[in-house]
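K.L.:
Predicted model follows, preceded by the sequence.
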Amino acid sequence: MRRDTSRAVGYLLVGSLAFFPPILEGRVGDTAAAIGSVAPLALVAALALRSRGGPVFDRLASADDREEGRLYSLASFTLAVTALSVLAVAFALPVAAFVAAVFVLTVGRLGRTLARPWIRTAAAGAAVFVATGTLGAIAAIRLAGELGAAVPPLPVVAFVAASGGVLGALVRSTLTPRDDPIVLLLSALVLWFLLGLDLEPTTGRIAVGLAVTVALGYVAYALGTASVTGMLTGVLLALFAVVLGGYGWFVLLMTFFGLGGLASKYRYEEKLERGIAEENEGARGGGNVLANSAVALVAVVSYAASDHLGVDPTVFQFAFGGAVAAALADTFSSEFGGLFDSPRLITTFEPVAPGTDGGVTWQGAAAGAVGAVIIAALGGLFFGFEAIAVATVLGAGIVGMVVDSILGATLEGGRVGNQGVNLLATLAAGITAGVVSIVI
């Protein structure tokens, strides 16, 4: 524990060197001088590669470093920070994105290390990382602003820091906690993109988005409807929905997550006996959540960037509604339809065993249609869709459900897995709804 704390503090101190390049560039206006200020980082990386033992090595070495006899982890972390420094001073990487990526990781790691004696579950550990990393990033960005760097308003700072915190925890849980360079670079690039949207969220929307998404993420994990990666993926997508889109987008997405998760748990033991149950006791992982929500995520981000794209934002509302309707329709169809006997293959109508890819029942089709109706109705309520628009979203949801079954019967099990089929089905639904919205 003491060694882990020393290592976390050491990484935080090294990460603090990230302040100097962008701030110097902003003050002296000399890019060359600012790039030269990364010398301390380069020196740390060089010393780490040369270190073979001693008190510093003992305090900063990971288990892998001890086997290799060099501080490769610290060196790779420092080089990643150096690369971000160069991007910040020479390629306009926003200081807020740069600082958030560094301090989410370093402060989040330190917070999780200090709280380890009280952490009992992986979800609690991820929550501590997100909370402390987010607060550390907010403080660091504000400090950078006080030192002369150009930073966005506080609501945007809070959104960027929280997005970085959840994304960092998600990447670490998906890969390994030792993949610091990937966490840093991926977080910085995503936050760079978000800041490029020129967002102007209100403090109230940010506060509501953070509070509600965190609460729902906890509930999803506590009820067993999502794994840790599934929970983090859902929280990130929900945060993007409420901040980049609005409360209506958030409600539609949360309806899918909530009802879809409960459908997976419904009569789970019976599904398990039939061999059609979701793995992990029905808890959906990050890949499953993302496969069903990736198209919706693209739609909400595109909606926020519609001025830059020169496309009517309504098109992306339709695409979002269609994709979410298809996701819930397919979930209801498979989770409820699989409980009934005598399914038939959708391509030939031949009888097949329950759980066969592409096998459908009329009960499952009816349940799927109900799922699409729910999302279409919510679209009408929150997006102000008229009857023809509601019908469009409903039809797109059913199209996505049918496409999912056809792909299941023809492609699934070979080169395309279940998650790939889900992604293609929601994509078909989103495109269908978007194209029809242009026509009508």
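P.N.:
Sure thing, it's come through. Only a predicted model underlies this, so the values are computations on that prediction, with no experimental measurement involved.
K.L.:
From here on, just use CA atoms for contacts and neighbour counts.
P.N.:
Fine.
K.L.:
what about the closest residue in space to Leu232 that isn't next to it in sequence, how many residues close to it?
P.N.:
Take Leu232 and drop its neighbours on the chain: the residue closest to it by Cα to Cα, 6 or more residues apart in numbering is Leu170, 5.8 Å away. Using other Cα atoms under 10 Å, Leu170 has 22 other residues around it.
K.L.:
was I right about Leu170 contacting Gly234?
P.N.:
No. Leu170 lies out of contact with Gly234 (Cα atoms under 8 Å); the separation is 10.3 Å.
K.L.:
take a look at this one as well, against the first:
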Amino acid sequence: MTSTLRRAGGFAAVGTLSLAAPILGAAAAVPFAVIAALAAFVVDDGPLFELFARPGDYEDRRLNGLAGFSLAATGLALLATVLTDPMPVSLFVTAVLVLAYGNLGERFVGDYSDDPFIGTLGFTVVGFLAGTVGQVATASVTTTSIDPAVAAFLASTGALVAALLRSVLYERDDPLVMLSVGLLLWFFAQLVTTIPPLEIVGALAVMVVLGYASYALGTASVTGMLAGVLLGVLTIILGGFGWFAVLIAFFGVGGLSTKFKYDDKLDRGVAEDNEGARGSGNVLGNAAVALFAVIGFAASEMVMLPGTLFLFAFTGSLATAMSDTLSSEIGGLFDTPRLITTLERVPPGTDGGVTWQGELAGIAGAALVAAIAVVSLPIADPLFGALVIVGGGLGGMTVDSLLGATVEGDRIGNQSVNFLATLAGAVVSVVLAVVLL
């Protein structure tokens, strides 16, 4: 057994103390606070130090990693016990176990394979199982009922969020990961109280298959795959399979367009990096607005806004993402781009450069999103609904080109431009929906 696996086992053992929270009640934070104090001020040598020490701890002679992990658990335990409207104890337990046992699963498979996909799979699967067991165990101690489908949704969401954050952060950032998972689960638990069992089973099955396919085909990196799977699960559960059809159309067509004549694009210097595999930043830059929209739709009764507005924000943002992706990937193959602000000729790949071929591809992309939306979503007037979505897509695509020609580069990066453009597309669609529908 390697030292990293033993250390992960030690952290998992500490995390298991969270299962005592239903029994300890208001004192649930005490065991973790004591461990944090011992790690920070007492244990500086000996077998315990060797078990829990990370490489950087040896220089400080202090178990900083264990102290941070325990302090994060202490904070979540306090949120679950001392507030007037506290976090459910089951979610505190889930957040701690997902991270602790997810790390253990990742380290365990890491002894047999150095493939990052296998490591991520180990983290996600073991974290999901631990989070599910934590909720069931908490319910059995407190004699409260539990919806298995909701428990599976929360455990899978927690495992995916933790795996995504762990893949882009460092091991020393585990406290931030734990707190983020706990707070997000608390939020999602307010939105989702019941789920049809077949819906969560279908959501997880579909996303596992599509997630692996995107990684195997090279259209997404490991982090991009995690971000896509998380977005897919949340979209299915909070919106429905109709919403997911629109989302997956963008990911599928957009990913394949990136691979289209990739070698030619590479020779021309306009190809995406990493052999066209989209990372988490690219996925979130294009789909963050859509995610906020589907969350807003799920919370529309709470915020007292019509759900239709969020539906058009969702479709308008994805129409923009599809339009921009196709216009860039198709337009980059032609030698006649002109800067959108001055119409002067510029080299292929210049930010803000457009071609008539790329513009036509962008219109086709927006129309494809609109067609899927009017078939799969409850849009009362399909014709005007389609026009609203296409209008949002074209408006957002134009904003993307304008930002590319004026501020992209030294001031803001491509991912920020994508986010602002999809936000503009969402706003345009919502405004058009208010005027026309």
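P.N.:
Yep, that arrived. Owing to the predicted nature of the structure, the values given are computational and were not obtained by experimental measurement.
K.L.:
Residue in structure 2 paired with the residue nearest to Leu232 of structure 1?
P.N.:
Alignment note (TM-score structural alignment): Leu170 of structure 1 maps to Leu164 of structure 2.
K.L.:
go on, Arg116 of structure 1?
P.N.:
Using TM-score structural alignment, Arg116 of structure 1 sits opposite Gly110 in structure 2.
K.L.:
In contact with its match, which residues?
P.N.:
Gly110 of structure 2 makes contact with 118-119, according to Cα atoms under 8 Å, 6 or more residues apart in numbering.
K.L.:
In structure 2, which residue sits furthest out from the middle?
P.N.:
Largest separation from the mean C-alpha position in structure 2: Gly46, at 40.3 Å (Cα atoms, centre = their mean).
K.L.:
okay, how far is it across stretch 211-227 of structure 2, tip to tip?
P.N.:
Distance between the boundary residues of stretch 211-227 of structure 2 (Cα to Cα, to the nearest Å) amounts to 9 Å.
K.L.:
how about the residue farthest from the centre of structure 2, what's its partner in structure 1?
P.N.:
Under TM-score structural alignment, Gly46 of structure 2 pairs with Gly54 in structure 1.
K.L.:
Please apply the same query to Asp410 of structure 2.
P.N.:
Match for Asp410 of structure 2 (TM-score structural alignment): Gly414.
K.L.:
which stretches of structure 2 form strands?
P.N.:
338-339, 353-354 (DSSP state E).
K.L.:
Counterpart of Leu186 of structure 1 over in structure 2?
P.N.:
Under the alignment (TM-score structural alignment), Leu186 of structure 1 maps onto Ser180.
K.L.:
now Gly430 of structure 1
P.N.:
The equivalent of Gly430 of structure 1 in structure 2 is Ala426 (alignment by TM-score structural alignment).
K.L.:
list the contacts for that match?
P.N.:
289, 312-317, 392, 396.
K.L.:
List the residues that contact the residue nearest to it when sequence neighbours are not counted.
P.N.:
Excluding the flanking residues, the one nearest Ala426 of structure 2 by Cα to Cα, 6+ apart is Ala313, at 4.1 Å. Shown in contact with Ala313 of structure 2 (Cα under 8 Å, 6+ apart): 289-290, 293, 425-427, 429-430.
K.L.:
Val427 of structure 2 now?
P.N.:
313, 316, 392.
K.L.:
Using CSV, lay out those residues together with distance to Gln357 of structure 2.
P.N.:
Shown next, in CSV, are the contacts of Val427 of structure 2 (distance: Cα to Cα, whole Å):
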residue, distance to Gln357 of structure 2
Ala313, 27
Gly316, 22
Gly392, 20
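K.L.:
What is the nearest of those to Glu272 of structure 2?
P.N.:
If you rank the contacts of Val427 of structure 2 by distance to Glu272 of structure 2 using Cα to Cα, Gly316 comes first, at 24.1 Å.
K.L.:
Give me the aligned partner of the closest one over in structure 1.
P.N.:
By TM-score structural alignment, Gly316 of structure 2 lines up with Gly322.
K.L.:
Measure how buried that match is and give me the count.
P.N.:
36.
K.L.:
What distance do you get for it to Phe240 of structure 1?
P.N.:
Counting by Cα to Cα, the gap from Gly322 of structure 1 to Phe240 of structure 1 is 18 Å.
K.L.:
Check Leu328 of structure 1 too.
P.N.:
19 Å.
K.L.:
Pick out whichever of these two has more residues nearby.
P.N.:
A side-by-side neighbour count of Leu328 of structure 1 and Phe240, using other Cα under 10 Å, places Leu328 first with 35 against 23.
K.L.:
Pretty sure the more buried one sits against Ala372.
P.N.:
Yes. Proximity of Leu328 of structure 1 to Ala372 meets the contact threshold set by Cα under 8 Å, at 6.5 Å.
K.L.:
Quick check: neighbours shared by those two?
P.N.:
Counting by Cα under 8 Å, 6+ apart, nothing touches both Leu328 of structure 1 and Ala372.
K.L.:
Gly122 of structure 2 maps to what in structure 1?
P.N.:
Counting by TM-score structural alignment, Gly122 of structure 2 lines up with Val128 in structure 1.
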